[in-house]
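S.K.: sharing a model prediction with you, sequence too.
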Amino acid sequence: MSALILGPLLRSVEATSAAVWVETAGAATVTVQAGQTEASAPTFAVHGHHYALVVIDGLTPAEPTPYEVLVDDELVWPEPDSPYPAPVLTTIDEQRPLRLAFGSCRTSVPHDADGNATHGVDALRAYGLRMAGITHSEEDPDGADESDTRWPDMVLFLGDQVYADETSPAMREFIASRRSLDEAPWEELKDFEEYAHLYALAWRDPATRWLLSTLPSVMIFDDHDVRDDWNTSLAWRRQMEATSWWHERIVAGLSSYWVYQHLGNLTAAERADDDIWQIITGHDGPGELDLTQTLDDLAERVDAEPSAYRFSYSRDFGDQVRLVVVDSRAARVLEPGRRSIVDDQEMAWLDGQMRGDVDHLLIGTSLPFFLAQGLHNLEAFNEALAAGAWGERAAQVGEKLRQAVDMEHWAAFQEGFAQVCDMVIEVASGRRGAPPGTVTFLSGDVHHSYVSEAWHTRANERRGVDPLRSRVIQAVCSPIRNPLPRSVRVGTAFLSRSVAAPIGRAASLATRVPRPPLRWTYVEGPWFDNNLATLEVQGRGLRMWWARGVVSGDEHDRPVLQQVADITIDPPR
């Protein structure tokens, strides 16, 4: 068996440094060599698995540097006779316009005719094949010719990197080798060992593995990383806590998330402030550090009290872009009368990040901030209904509807939505520093993609409030691979159209839900393809394009990229 189980994943990169994550077969020292520069780190253990995050510094800014990974002096990456180019470390050039890929919702099933028939073509894998030069397309999705080899500077995964509750045949086969599928939690994940196998299924395909070894990535979870409707409501939470298996599941979900996703998000400054990272770097033996109890204890604390740890993070790319990635799942407050999509500490942190003096303020949140107006109004109505606006019996109906049709986005947490709207208005009107060219929300989750733009309400315009001097944009890319059934697409498309907005608004008014401080409408969409989006800064404007994988003939394992949409957001007037 290879000494390298999973990875390498190129995670957070800065001007001269890069973090490389691996899972190894045993306790070891992992070394990354890039040109004349190298760095090493010992592994740490969690539930019998072994991991390392190697931070290599002294790299040349923005210069792709081929690298190798060694485990106890054995060369494990790149693999011999690989058809893929040499993996490279590319740090951030803060003087160059940022190019950022983003998307969400990716299931892990085979890349063959059957898998593509049930789940569509994996857009991430198609992207990797195109980046590697293994496939080509007649119409390159970025509008460039084949000689343009500039890749994104980073990819932002906006949730549902793995599906712990909707398992594939391969995952169910692994579960069945350990326990009965006829006992709780049946075909869903149970513990850390099963999460480790699920991540391996998601990231081990050769094209995906090469992509993740070369393209820097940051991530945030959504519900399916733990379970559908995670933290939808207090009633949902109590239902889960009454089961015999939920406690082990949530502890495994959060502890594995820290290892596989969150650790690699952190910049050098954020790692310096992270207590667990300090435990890792402060360990001087003897033997391998075992973090099992530390991470399990952290997961229990976070589940009981969200303010115990922050999974949100932010970073600046020079003076041009600030990226703020918000945890809209684990940080929720669910008590009646004070429901909030993020708790007070998280809201205060977000308030501190929502500042101007950059060309673009990007807010990554797995759940769209601006849903289609019809969907937004119905979710706002449902929150009021479930809170008892029409009595106890109607509240029970509202709760059932909330869980049945996933009414738990920002719109279903009206107090928090209004607070963040106020922050956006203050940033965009210049009350928090020079207004950016755009305030842009990047999101996933809803299994359709679109772009919306927001403005002041007409009432605000009549009152003469400060005008918005930034363009306020919502860009959604979902799914990467997990399309909606055709029957569901019809209903989603209807609720996404302007005809549904008055219906939803009438329902909201019936429960005295206040009007939102902003109004918004589609710029383009929705569309339902599996796709991956790319955003590129163009001065104080943006260009964004979405690309899907398309199979030619019977070459199911070699899809090519095809452009789905290409949208330019001009600078504000």
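M.R.: Right, received. Where do you want to start? Keep in mind it's a predicted model, so treat the numbers as computed, not measured.

S.K.: CA only for contacts and neighbour counts going forward, please
M.R.: OK.

S.K.: how about the contacts made by the residue sitting nearest the centre point of the chain?
M.R.: With distances taken as C-alpha atoms, centre = their mean, residue 158 lies nearest the centre of the chain, 1.5 Å away. Contacts for residue 158 were tallied using C-alpha atoms under 8 Å, 6 or more residues apart in numbering; they are 102-105, 219-222, 364-366, 443-445.

S.K.: now render the residues you listed as JSON lines, adding secondary structure and distance to residue 119.
M.R.: Putting the contacts of residue 158 into JSON lines (DSSP: H, G, I helix; E, B strand; the rest coil; distance: C-alpha to C-alpha, whole Å) gives the following:
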{"residue": "102", "secondary structure": "strand", "distance to residue 119": "19"}
{"residue": "103", "secondary structure": "strand", "distance to residue 119": "16"}
{"residue": "104", "secondary structure": "coil", "distance to residue 119": "14"}
{"residue": "105", "secondary structure": "coil", "distance to residue 119": "11"}
{"residue": "219", "secondary structure": "strand", "distance to residue 119": "22"}
{"residue": "220", "secondary structure": "coil", "distance to residue 119": "22"}
{"residue": "221", "secondary structure": "coil", "distance to residue 119": "21"}
{"residue": "222", "secondary structure": "coil", "distance to residue 119": "19"}
{"residue": "364", "secondary structure": "strand", "distance to residue 119": "25"}
{"residue": "365", "secondary structure": "strand", "distance to residue 119": "24"}
{"residue": "366", "secondary structure": "coil", "distance to residue 119": "21"}
{"residue": "443", "secondary structure": "strand", "distance to residue 119": "21"}
{"residue": "444", "secondary structure": "coil", "distance to residue 119": "17"}
{"residue": "445", "secondary structure": "coil", "distance to residue 119": "16"}
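
S.K.: which one of these is nearest residue 70?
M.R.: Nearest to residue 70 among the contacts of residue 158: residue 219, at 25.5 Å, using C-alpha to C-alpha.

S.K.: how many other residues sit next to the closest residue to that closest one other than its chain neighbours?
M.R.: Leaving aside its chain neighbours, residue 219 sits nearest to residue 157 (4.6 Å; criterion: C-alpha to C-alpha, 6 or more residues apart in numbering). Neighbour count of residue 157, defined by other C-alpha atoms under 10 Å: 26.

S.K.: below is structure B, check it against A:
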Amino acid sequence: MSESDAAPDPTQDSAPDAIAPLVLGPMLRYIGETDATVWVETSVSGVVTVHVDGRDWTAPTFVVKGHHYALVVVDGLESGGSWEYAVSIDGTPVWPEPDAAYPPPRIRTIDRARPTRLLFGSCRTSVPHDRKGHETNGVDALRTLALALARGEEEWPDLVAFLGDQVYADETSEAMREFIAARRDLDEPPGEEIKDYEEYAHLYQLAWGDEANRWLLSTVPSCMIFDDHDIRDDWNTSWTWHEEINRTPWWHERLMGGLSSYWVYQHIGNLSPSQLAEDEVYARVLDGQHASGGDELDLTEAVFDLARRADRHPEVYRWSYRRDLGDSRLVVVDSRAARVLQPQHRSMLDPDEMHWLDQQLTGDVEHLLIGTSLPFLLPPGLHDLEAIDEALAMGTRGRLVAAGAEKARQSIDLEHWAAFNDGFVEVFEMVMEVARGERGRAPASIVFLSGDVHNSYVAEVVDARTRYGASSRIVQAVCSPIRNPMPRMVRVMMSAFARGLVRPMRFVTRHSKHVPEPAYPWVVTDGPWFDNCLAELTVQGRDLSIVWRGGEIRGGDDAHPVLTTVASVRLPGPAGSPRTEAAGRVGSPSPGPVS
């Protein structure tokens, strides 16, 4: 069956059978020009085989905390090819399932001549896809797109980048709370929040077990990065937060479970085969594959030791990574675990991480895409608010005001790049050097891709060519949430910071010697939109287009939402200016004039 062949939609989704050989997956993760990786979780130890076009690739499972996993490297493929694949465990076929309602999964290698189509978004809660779930959390944009792809109604994307909050460890669903209550007392800390690795494993099953999403993840390559809710709200917001949370009796176990499960479920799939061979923990898996006989490799101690060391000394391990997509380069930056939190020298990235990013931000590519869960360019009014709060929290107006600013920072999440000004300035200068052609041929565009803020928008540096000599457009594109809508009152506030409060906030910053003024001003050109949505960035030569898509329930059919367009923005090459082709739907505020 070809990629565009239609498939019948199921009447309802179901979670994977816990006693079946295949617990979760397969998930098509890394994709290159000639290789790919396929991730699975199994119910028992065994050998996992991926079958492609008469050829087989195998990997034995490894175990972490009693759970079994495998990551199969499929190599030696042709560039730009497309093949159906199947998975078996110890010779027993497990995927596709018999009488599957979806097309067979496919591996499509990167073709340098094919324009990149990249999906991106963040913030997705795992509640049922029924009437109640849609009333409380809205329609899942990811699942809606999966159904449209299965029916052959959409063009095939090259990659989906999940930019944080794949799982919510601190805001659990009813199904997750039932699982927790069956194993411990909810009246004891951390209550209804995730406690340990076992609960994280179940959380991932709820997040990825839905039938439609499971199929999409088996056939569209994905890359991921954590944000705070993968661990806990405000993770690494400040030194004060760090001290407070470490005094709780449950935090260490939670953090170890969160980082360890992230390595297993999300991180290793981000890495290319050569990077897997260099990874200090995964190299043990590869060494075990070359050994003869022996028991299943238990990585529990190694993974948890890595989590402990990475938390205490972030420089020992890198969660950031890079993907080359032919005409584009995607650099995904860890903006959570590598922070410098010392009050007088706060930075989003520590020196080692900053040096790595410095090496990745070069030209000689058509489009440079920088994935960071937290928007680099916030709406200007909100950026200034965070910069003001940061200055106050550092004690510029006394200890009492500093304590209030710290409380505000934690309560309303004033902890984006603006709250780590040293790192913000350093990264901005790197980007401007790329845009001016000082690090190789300047790309047509440098685009930050982000999520986190539960609204979507586009921002751009003002007159980058005429003011700063840039040959590249410098753009921020945000898509959030995939499924976790913002309360209405907060929507009003976010709209104000994007538009009406820009000038008042800028007036305050300009009249304060303690609040830095950005060297390269920007404006919100499109948005904000508050719908659940998933964005698609498409390369069109030196131009880009970005479309935000969501889902609607029509005719009371909650099982089959219909794909809708929330907004569409075209970004011509550097000589032009952005043009909105479709505004937000009813319910989204009017963009209004740019302030």
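M.R.: Received the coordinates, thanks. Predicted model, so just to flag it, every value in this text is computed and none were measured.

S.K.: TM between them?
M.R.: Superposed pair, TM-score by TM-score structural alignment, normalised by the length of structure 1: 0.95. Supporting alignment: 554 aligned residues with a C-alpha RMSD of 1.4 Å.

S.K.: what's the separation between the residue nearest to residue 219 of structure 1 and residue 251 of structure 1?
M.R.: Relative to residue 251 of structure 1, residue 157 of structure 1 is positioned 22 Å away (criterion: C-alpha to C-alpha, to the nearest Å).

S.K.: same check on residue 284 of structure 1?
M.R.: 27 Å.

S.K.: of the two, which one has the most company?
M.R.: Shown here are residue 284 of structure 1 and residue 251; by other C-alpha under 10 Å, residue 251 has more neighbours (24 against 11).

S.K.: contact partners for the aligned partner of the more buried one in structure 2?
M.R.: Residue pairing (TM-score structural alignment): residue 251 of structure 1 is matched to residue 256 of structure 2. Residue 256 of structure 2 makes contact with 196-197, 304, 307-308, according to C-alpha under 8 Å, 6+ apart.

S.K.: circling back to that earlier point, could I get the contacts of residue 158 of structure 1 as CSV with neighbour count and distance to residue 261 of structure 1?
M.R.: Shown next, in CSV, are these (neighbours: other C-alpha atoms under 10 Å; distance: C-alpha to C-alpha, whole Å):
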residue, neighbour count, distance to residue 261 of structure 1
102, 29, 15
103, 33, 15
104, 34, 14
105, 27, 15
219, 27, 6
220, 27, 7
221, 26, 8
222, 28, 12
364, 29, 15
365, 26, 15
366, 33, 14
443, 29, 17
444, 28, 17
445, 24, 17
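
S.K.: so the match of residue 251 of structure 1 versus residue 265 of structure 2, what's the distance?
M.R.: Here residue 256 of structure 2 is placed at a distance of 14 Å from residue 265 of structure 2 (C-alpha to C-alpha).

S.K.: then residue 67 of structure 2?
M.R.: Residue 67 of structure 2 is 11 Å from residue 265 of structure 2, by C-alpha to C-alpha.

S.K.: before we move on, what about residue 99 of structure 2?
M.R.: Distance from residue 99 of structure 2 to residue 265 of structure 2, by C-alpha to C-alpha: 28 Å.

S.K.: who's more crowded, the two?
M.R.: Neighbour totals were compared for residue 99 of structure 2 and residue 265, and residue 265 leads with 19 against 6 (other C-alpha under 10 Å).

S.K.: among the contacts of residue 158 of structure 1, find me the one that's closest to residue 557 of structure 1.
M.R.: For these, the residue nearest residue 557 of structure 1 by C-alpha to C-alpha is residue 105; the value is 19.8 Å.

S.K.: so what corresponds to the closest one in structure 2?
M.R.: Using TM-score structural alignment, residue 105 of structure 1 lines up with residue 123 in structure 2.

S.K.: wait, its match touches residue 164, no?
M.R.: Yes: if you go by C-alpha atoms under 8 Å, residue 123 of structure 2 and residue 164 touch, sitting 6.3 Å apart.

S.K.: so what sits against both of those two?
M.R.: Common contacts of residue 123 of structure 2 and residue 164, defined by C-alpha under 8 Å, 6+ apart, comprise 451-452.

S.K.: residue in structure 1 paired with residue 408 of structure 2?
M.R.: By TM-score structural alignment, residue 408 of structure 2 lines up with residue 401 in structure 1.

S.K.: kindly report the same for residue 433 of structure 2.
M.R.: In structure 1, residue 433 of structure 2 lands on residue 426 (TM-score structural alignment).

S.K.: how much space between that match and residue 472 of structure 1?
M.R.: From residue 426 of structure 1 over to residue 472 of structure 1 the distance is 12 Å, taken as C-alpha to C-alpha.

S.K.: so for these two, which residue has more residues nearby?
M.R.: Ranked by neighbour count (other C-alpha under 10 Å), residue 426 of structure 1 and residue 472 place residue 472 first, with 23 against 20.

S.K.: quick one, what contacts that one?
M.R.: Taking C-alpha under 8 Å, 6+ apart as the definition, contacts of residue 472 of structure 1 comprise 424, 428, 438-440, 453-455.

S.K.: so it, which state does it fall into?
M.R.: Counting by DSSP: H, G, I helix; E, B strand; the rest coil, the backbone at residue 472 of structure 1 sits in strand.

S.K.: now it, nearest residue through space, not along the chain?
M.R.: residue 439 (4.8 Å).
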